[in-house]
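*Asks:* turn this into a structure:
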Amino acid sequence: MRPNLLNSFFPFLRWFPLSGDQLRGDLIAGITVALVLVPQSMAYAQLAGLPVVYGLYASFMPVIVASLWGSLPQLHTGPVAMLSLMSAAAVLPLAAIGSEDFIVLSVMLALMVGVLRLVLGLLRMGILVNFLSSPVIVGFTNAAALIIGLSQLSKILNVPFPRTDNFVLDLWTVVEQLPQTHLPTLLFAIATFAIILGARRVIPKIPGVLLAVVLTTLVSWGIAFERNQLVPIDALQDQEARELATGYASTARAIDSLGVTTARMNQELRTLINADDPERFNELALLEADLRVLNREMNQRKLANNERQVALHNLRFEHVLSEDGQDLFYRHGKVPDAVDADGHTWRINTVDGDQIKMMGGGAVVGAIPAGLPSFQMPEMRMDFFWTLLPSALVMALIGFMEATSISKAIAAQTRERVDTSKELVGQGLANIVGSFFSSYTVSGSFSRSAVAAKNGAKTGLFAIISAIAVMLVLLFLTPLLYHLPQAVLAVIVMMAVFGLINLRSLVRAWKIERQEAVVGMITFLATLAMAPQLANGILLGAGLAIILFLVRTMKPRTDILGRLPDGSLGGISINKVEPIGKRFMAVRFDGSLNFVNASRFEDVLLEARSQNPQARAVLIDGSGINDVDVTGEERLRDVIETFRDNGVELYFCSLKAQVYETLHRGRLFDLLDESHFIRTRQRALAFMEETFDDDDSTHPPAPAVGPSTPVLG
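*Replies:* Predicted structure coming up:
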């Protein structure tokens, strides 16, 4: 196999032979990135609605595969904030967050995203990203950053964050719970902000994220920040609390049952649709109606339980130990005089069946399963495949767009060449292989890639070193992360995503092209309004951008030309000048002449003729016409014949070679001889003035149908 072909299949062979300086740079960069990767991956896993260990799983095999088959050596692949939130939003309507089904569907979604990216890469379809205009991307990114950041607010306040189909209402529920803020949790969050910002200024060589994780974990362990008790519902010595908890548990069981029923009915529905049997049409319609009723009932029950969850969390309890050693919880201020409470304020954290988790402190990461992820085939739930497919496609494109922008930014500094299609292949393989090791969707990370480039990464070996560090954490260090406050992880996410907010780009777009800026603003507002379904926001923005492009294509800039005071030519409508000729007109058409705007071309010429009825000829400045299709050529023939019937001749100047050849092949020269095609605008104007504006010339020359000498510059 030839070396070039071998390198195309195994791009990591380009790393070798490694020099001492390269190995040293990769080692330092890999260790530095690992210090940022471990806490980031845990935070992003929670953002995806998964246990924190799945963030570490996503930072192991996918990192290695992407580095081996990627295009840019300094690009670091792994969990990222935007795709983590999009993953949660895609799976949340189909399974309860944190449940086994939720995990299975998240891994399945990673496999789907990987396959889509791999196929796009093999077909060299990286160009698809061009359908997303810059204002659309900026609008979506700004909205997504806000949504991701604000979704962490509940962890900083330590209050429930009910997840429904309306992010704004969910966020308002969190804001309404501000009086219930857990002060120690808030102090941990503030301290994390201060440590990360302070480290950037005072000791920039030490990752502030790592420093914050180490210090807050030690403090959390030292003060026993976590204080939990798992007790039966009967341990609540309050009638209102018991009724709320019992109602929550009962409704949760009903929701699970409805979920199983709707999943079965969805499968039956798809079977009927695929069968395409007209005799079973009534059965299909009844099944769809029943499914709508059940979905509506399930959503109502979820909303009811969200309200119960908030109401339960707002209750405050005191813990006492009965004479027979049982844990009892009385409402605050209602403890019997003869009983001594432990002095702590307790809240109801979760209700699981007949058990209640009481929280007397703050939320921490908790126990993380030790050991590496095992190799296992991702479970394919085909009844959810078509539901997840639109989100998978959008995530494949958004993740690729994010990785490409990162790669190009770093490549501009390192002078590396980025092959977007190869990067798609590398990202696709990373997600596919990762899904076999319990990884959720991954992509290129801007922050970790920037850290790698800054610390001297030369090859993709640095990413493999960071993955080995994660492996060591999984094998030996997970117990040390038990007491890490969840508020710290929330702050890490917030600070990472708020740096993505970029208002200057929208302001600049407003100055350049207001219509595009409006599309960007609509994308921003739509993404916020449709959250957590972020895919819908960017699909709307992309659709509006394409519509705007088509409208512009349908109505290209056209104008009658006039002479400006300095002698140059310009449009009469913009510059408020008189048309250039008395008995002829010069018209400029800035756009390709095709089926989209052929009617516009005819309308412009007819309108120009109506404004100057004494004109005997029309000169079309074709310098802005890049190509002509069949419809455009046919419409052009119709215009020539219509104008000729009214005694008006059409002439062309400054046509591009490809346009001239197209018209020649289309036999337009059966209507016009070559004297009607003039190479330069100056010669064309001189010819038109001499032929039509000469005082002795009252009629245009008879059109020549046969061969003649063209008037060329």
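*Asks:* contacts, neighbours, all on C-alpha from now
*Replies:* OK.
*Asks:* list the buried ones in stretch 581-588?
*Replies:* 581, 583-588 (16 or more other CA atoms under 10 Å).
*Asks:* so V618 makes contact with G647?
*Replies:* No: the pair formed by V618 and G647 falls short of the contact definition of CA atoms under 8 Å, at 11.0 Å.
*Asks:* more neighbours: those two, which one.
*Replies:* V618 (23 against 14; other CA atoms under 10 Å).
*Asks:* tell me what the helix or strand hosting S505 is packed against?
*Replies:* S505 is located in helix 503-512, with elements delineated by DSSP states H and E. If you count contacts as 3 or more CA pairs under 8 Å, 6 or more residues apart in numbering; DSSP states H and E, helix 503-512 packs onto helix 134-150, helix 514-530.
*Asks:* here's the other one to compare against:
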Amino acid sequence: MYSSFFSLPPRFLRMDRPLLGREPSRRCWSYSTLTSWLPILSWLPKYKLRYLQMDLLAGLTVGLTTVPQALAYAEVAGLPVQYGLYSAFMGGFIYTFLGTSKDVTLGPTAIMSLLCFSVVGGQPDRAVLLSLLCGVIQAAMALLRLGFLLDFISYPVIKGFTCAAAVTIGFGQVKNILGIQDVPHQFFLEVYYTFLKIPEARVGDVVLGLLCLALLITLMIMKSRLGSDHGSVYSRFARKLVWAIATMRNALVVVAATLVAYSWDACGHPVFTVTGHTAQGLPPFSPPPTSDTTSNGTVVSFTEIIEDFGGGLAVIPLMGLLESIAIAKAFASQNNYRIDANQELLAIGVTNIMGSFVSAYPVTGSFGRTAVNSQTGVCTPAGGIITSVIVLLSLAFLMPAFYYIPKASLAAVIICAVAPMVDYRVVINMWRIRRLDLLPFLVTLLLSFWEVQYGIIGGVAVSGALLLYTTARPKIKVSDHGVLVMELSSGLSFPAVEHLSHIIHTQALQTCPPRSVVLDCHHVSIIDYTVISELRDLLRQFKLRTVKLIFSGLQPSILKVLLAADLEGFRYTDSLDEALQMESVSLLSD
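*Replies:* Modelled structure (predicted):
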């Protein structure tokens, strides 16, 4: 039902009736432009009561999932837990107006939390300022239509990063399951000190953490094994009940663990490590601080903060966009509608900008919560408003209760959330299909254990090097038909010039006697000035050796460029057969 609203991008929608006093073409263009910037105008006029029922149900379900996850992801970012909730409500409001996917929910995620920690080191003021700067960069990319830059991050790089992030985040929570303190955050040191401090583990935290993990895994398995919705009324009811409990498993487990911790504390036996005091109430609406003060009173200027952010200021916006747009495209394909990638960039950018005014750190689309949203049957982006209201109610009234949330239960939620991101099957597939793709995957994976942003930059650099190598070394098929026929398999641009020239010289010009060459160019769709210059020199070399270089199968655009270059001795034919015939006639006449 909702998919019909988005079966075409918003810019193709028109008004049913023209506005008075304007020309029809101008009126249609104005309204289509407006709907492209505000997609809500394309679906709100068609909103129905049954959509409201499904949006309420989906929003409530996602809200109960969002609250415990937001608290847990704040721990990953090294921030007080309330910052997770501060980051979880603005996206629902903004995306309702600007988003083009009915399913996507914006908020804190495991990967963005890890990236945020790697850049700001758990400093709340800097995390909020980072959100503003990321939002500005993302919105600027949307306005300049720079979404194509995401195409330069290859799939092996993405999978290498997500696998490393999942391992880093998951192992980083082991210390909370064990209840040990003073463990460094650098991954290799974290591994060492976690094992070193195992004798200091608290029994209460270990038992509670393992129980929470077991319960979450059991509910996940139960949900994955639910059969089709057939059978008697009782079996359908039981199936829906199991699905609802399994979907809200994070909230149920955290609430149950909190009640256990509160009960033990009330009895005078505080055996669990709890979250502790959190700021109560809604965050103030104010611009993020543009300077910082260190513990010794030194003021750090805005410029110095930007320098401290370093490459993270480029990595975090790009990864946020990549994660959200990949999720939006996946669910749009699944549910038969289309999204506008640049509009998605704008929605994420505005969310991060506005979020910084309510003390949020950078957010993006969440795969897990988006899946819950879709499976619950959400009809429009308005479901995000319900989710945001639940987060706001939690901030306003439930913050005192968060004092007793055991850190072990939040750690269990995080571990179960990131575990599916470790996809070992992708390694098997890459080994079977194209082993060279394992190189950027492994570079990204290994460097990400050192510094996350280095992993992404390193993986992109290796992928780019492989791409440039392919461009610089195009496949050239050489065959002998009385004359040498060289078939170019791709475009001909300046990195490939030296390779082509070397092949021609070694196999035609430097042999005894020299041989004529037919260049089969029917695959060539691009050529540049450097190539023209080299071809001019090659034609001169062929003329000196009294042999010929003939071009065949040139596309019209390529032929136009070569004719404009006015190359001396330039010969061409429409097909390879004509070129071979021309050369055979020439040999007979000689």
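*Asks:* quick TM-score on the pair, please.
*Replies:* The TM-score (TM-score structural alignment, normalised by the length of the second structure) is 0.86; 529 aligned residues with a CA RMSD of 1.9 Å.
*Asks:* one step back: quick check: the helix holding S505 of the first structure aligns to which part of the second structure?
*Replies:* Applying TM-score structural alignment, one finds that helix 503-512 of the first structure aligns to the residue range 424-433 of the second structure.
*Asks:* cool, stretch 447-461 of the first structure as well?
*Replies:* Counterpart in the second structure of stretch 447-461 of the first structure, with TM-score structural alignment as the criterion, is residues 368-382.
*Asks:* just give me the match in the first structure for L215 of the second structure.
*Replies:* When the structures are aligned by TM-score structural alignment, the residue of the first structure matched to L215 of the second structure is I195.
*Asks:* what residues are up against that match?
*Replies:* 208, 211-212 (CA atoms under 8 Å, 6 or more residues apart in numbering).
*Asks:* same thing but at 7 Å, please
*Replies:* For I195 of the first structure, the contact set (CA atoms under 7 Å, 6 or more residues apart in numbering) comprises 208, 212.
*Asks:* got it, and F161 of the first structure?
*Replies:* The neighbourhood of F161 of the first structure, defined by CA under 7 Å, 6+ apart, consists of 154, 170, 174.
*Asks:* isn't the first one right up against V174?
*Replies:* Yes: the criterion here is CA atoms under 7 Å, and S154 of the first structure meets it with V174 at 6.2 Å.
*Asks:* the more surrounded of these two?
*Replies:* Taking other CA under 10 Å, S154 of the first structure and V174 do not tie; V174 has more neighbours (24 against 21).
*Asks:* the more buried one should be in a helix, yeah?
*Replies:* Yes: according to DSSP: H, G, I helix; E, B strand; the rest coil, V174 of the first structure belongs to a helix.
*Asks:* mind checking how far the aligned partner of it in the second structure is from T273 of the second structure?
*Replies:* Using TM-score structural alignment as the criterion, the counterpart of V174 of the first structure in the second structure is T194. Taking CA to CA, to the nearest Å as the measure, T194 of the second structure and T273 of the second structure are separated by 16 Å.
*Asks:* related to what we said a few turns ago, what about the helix holding S505 of the first structure, how far off from the second structure?
*Replies:* Averaged over the aligned pairs, helix 503-512 of the first structure sits 2.5 Å from the second structure after superposition, using mean CA distance after the TM-score superposition for the first structure.
*Asks:* buried ones in that helix?
*Replies:* 505-506, 509-510.
*Asks:* would you mind finding the most buried of the helices and strands packed on helix 503-512 of the first structure?
*Replies:* Compared across those, helix 134-150 shows the largest average neighbour count, a mean of 24 (mean count of other CA atoms under 10 Å).
*Asks:* read off where it ends up in the second structure.
*Replies:* Counting by TM-score structural alignment, helix 134-150 of the first structure corresponds to 155-171 in the second structure.
*Asks:* for G456 of the first structure, which of the helices and strands packed on helix 503-512 of the first structure is the nearest?
*Replies:* For these, distance to G456 of the first structure was read as CA to CA. The smallest value, 28.7 Å, belongs to helix 134-150.
*Asks:* and for the following helix or strand past the closest one, what's in contact with it?
*Replies:* Once the chain leaves helix 134-150 of the first structure, the next helix or strand it forms, by DSSP H and E, is helix 153-157. Counting by CA under 7 Å, 6+ apart, helix 153-157 of the first structure makes contact with 160-161, 174, 181-182, 185-186, 189, 486-487, 490, all of which sit outside it.
*Asks:* follow-up on the earlier one: so what's the match of V174 of the first structure up against?
*Replies:* Each residue near T194 of the second structure by CA under 7 Å, 6+ apart is listed here: 175, 183.
*Asks:* likewise L445 of the second structure?
*Replies:* Shown in contact with L445 of the second structure (CA under 7 Å, 6+ apart): 160-161, 163-164, 455.
*Asks:* if you set the cut-off to 6 Å instead, what comes out?
*Replies:* 160-161, 164 (CA atoms under 6 Å, 6 or more residues apart in numbering).
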